[in-house]
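Colleague: The sequence isn't on hand, but the structure is:
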């Protein structure tokens, strides 16, 4: 169920939100808005494909409306006091219900989804990070995300193109954060923010233990940088290729930090 592609390098890409699979019984419980799956991180696995030799990837094909594997398993909010979506979302990013009346998951259903989909994803991710760290002495988890650039329910105005999250500079070594931030800010025509609206999800916060050789950083891309932000959510190769060049530069630079021992 969990798609793992093992590489021999020190970088692991997390792909938690690119899946579009929804079990049929759950799909019947969703309303038309839910079935549209509008909050998918569309095409992210395609965008990152082939950017770094030897990279490891961990992906779940299950859609985030089934369960969000980038949320705490106990359902605790990542951003207390701000609008967000939960472990098993009941609304979309616009704050609108995604279930038919009376069809929302109860506590038993949520527990089943957690055991069936959330736990296996993180078991695979943990295994790959441990393998990579054992081989290289350090591992960098680069968590790959994207979102529409204008969502008033979640944030004001237009989102920057590159949204870097390091849990307020705690989930990775300073060199990791600095490398990603400097490359993004040097990219002509793109805007960047560090630890802005998106500081890193549960994955980044949970695995980022730089004192133990585990470094985690999240990249939330504005979808306008590589695709159409309206249905049918088409991939735009003309936009994507320049972006892919910058993303490849980031991943190769992070890998070099491990190979050269410059993670301090």
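Modeller: Received it, and whenever you're ready, just let me know what you need. All of these numbers come straight from a predicted model, not from anything done at the bench.

Colleague: Could you use CA atoms for every contact and neighbour count after this?
Modeller: Fine.

Colleague: And residue 190, how far from residue 117?
Modeller: Separation of residue 190 from residue 117 (Cα to Cα, to the nearest Å) stands at 35 Å.

Colleague: who's more crowded, these two?
Modeller: residue 117 (19 against 13; other Cα atoms under 10 Å).

Colleague: Who are the contact partners of the more buried one?
Modeller: Counting by Cα atoms under 8 Å, 6 or more residues apart in numbering, residue 117 touches 62, 67, 69.

Colleague: So the last one is in contact with residue 88, correct?
Modeller: No - taking Cα atoms under 8 Å as the contact criterion, residue 69 and residue 88 are not neighbours in contact, 9.3 Å apart.

Colleague: Between these two, which is the more surrounded one?
Modeller: residue 69 (26 against 23).

Colleague: those helices in the stretch 151-264 of the chain, which residues are they?
Modeller: 174-186, 202-207, 237-260 (DSSP state H, counting those that start in this stretch).

Colleague: Which of the ones you listed sits closest to residue 221?
Modeller: helix 237-260 (10.0 Å; Cα to Cα).

Colleague: Alongside the first one, take a look at this:
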């Protein structure tokens, strides 16, 4: 299915890397046989992440992007978010409903465990192998690196209150996934553009921050959900303005990570995803 293509991984030598697990828009042909999937195909869930990807290329920083739509498989959910419930698995690895509450499968035809495992092997593992490989490569070049993960957790579920207040929702696994100065750099850059922010609100413990954040080994992670008025602006796509803002976030993070004292020798066994 996903088998990351070269177009989905952009390599650079900055200590910043952008990951966008929810910018995929493609639904595989076998799912398009279900009529409910047809309007999902091509629907962008994370316009903020798309703006970040554009800014990453402008700024010359690495990026790893999803290909498949996150309703097919959510790359920012742990693969042990199973077994599936045929009736209630609407928030986990392979969703049965869209963010609009639309059922994606006829009753009784929800994905079985072997189908979920096939999606994990074809999509989830290749994405995380590519991300882990890029983190390792950059960590050999820099004594500290920062991974900024864009995602839209609240927008993918019809059963959560969608985040409409703060424009910038940042998560750091309760402060354990990165140096505090990086959070200040991110929020100050957002505030300079008149964007509101909250840290460790609804997204205090998302998967990437928990799995990849090892600040003691020089790997720092911040998760970001662009919401509120900022998401609206991204949906309307005022291209240059948005890319300027996202570029400012990336620049602030790069300055912050370069100011950190050298981390200890990296212990990156936690990056293994097999």
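Modeller: That came through fine. Given the structure is predicted, the values throughout are model-derived calculations rather than measurements.

Colleague: ok so, going back, of the helices of the stretch 151-264 of the first structure, flag the one that's most buried.
Modeller: Most buried of the helices of the stretch 151-264 of the first structure by mean neighbour count (mean count of other Cα atoms under 10 Å) is helix 202-207; its value is a mean of 20.

Colleague: how close does that helix sit to the second structure?
Modeller: Its aligned residues in the second structure lie a mean 1.1 Å from helix 202-207 of the first structure after superposition (mean Cα distance after the TM-score superposition for the first structure).

Colleague: So which bit of the second structure is that helix matched to?
Modeller: Helix 202-207 of the first structure corresponds to residues 207-212 in the second structure, going by TM-score structural alignment.

Colleague: what's the closest of the helices of the stretch 151-264 of the first structure to residue 104 of the first structure?
Modeller: Once the helices of the stretch 151-264 of the first structure are compared by Cα to Cα, helix 202-207 is nearest, at 23.2 Å.

Colleague: and the counterpart of residue 178 of the first structure in the second structure, how far is that from residue 72 of the second structure?
Modeller: Correspondence of residue 178 of the first structure to the second structure, assessed by TM-score structural alignment: residue 184. Using Cα to Cα, residue 184 of the second structure is found at 35 Å from residue 72 of the second structure.

Colleague: same deal with residue 165 of the second structure?
Modeller: With Cα to Cα as the criterion, residue 165 of the second structure and residue 72 of the second structure are 28 Å apart.

Colleague: With neighbour numbers in mind, choose between the two.
Modeller: Comparing residue 165 of the second structure with residue 72 by other Cα under 10 Å, the one with more neighbours is residue 72, at 24 against 13.

Colleague: Show me what the more buried one lines up with in the first structure.
Modeller: Mapped onto the first structure by TM-score structural alignment, residue 72 of the second structure lines up with residue 66.

Colleague: Same check on residue 159 of the second structure?
Modeller: So, by TM-score structural alignment, residue 159 of the second structure is matched to residue 153.

Colleague: Which residue lies closest in space to that match, excluding its sequence neighbours?
Modeller: Using Cα to Cα, 6 or more residues apart in numbering and skipping the chain neighbours, the partner closest in space to residue 153 of the first structure is residue 94 (5.3 Å).

Colleague: that's a strand at the one you found, yeah?
Modeller: No - remark: residue 94 of the first structure does not belong to a strand; assigned using DSSP: H, G, I helix; E, B strand; the rest coil, it is coil.

Colleague: burial measure for it, as a count.
Modeller: By other Cα under 10 Å, the residues close to residue 94 of the first structure number 15.

Colleague: pretty sure it is touching residue 148, no?
Modeller: No - counting by Cα under 8 Å, residue 94 of the first structure does not reach residue 148; the two are 10.8 Å apart.

Colleague: still on that earlier bit, what residues are up against the match of residue 72 of the second structure?
Modeller: With Cα under 8 Å, 6+ apart, residue 66 of the first structure has these contacts: 22, 26, 88-89, 113.

Colleague: of the residues you listed, buried ones?
Modeller: Taking 16 or more other Cα atoms under 10 Å as the criterion, what is buried in the contacts of residue 66 of the first structure is 22, 88-89, 113.
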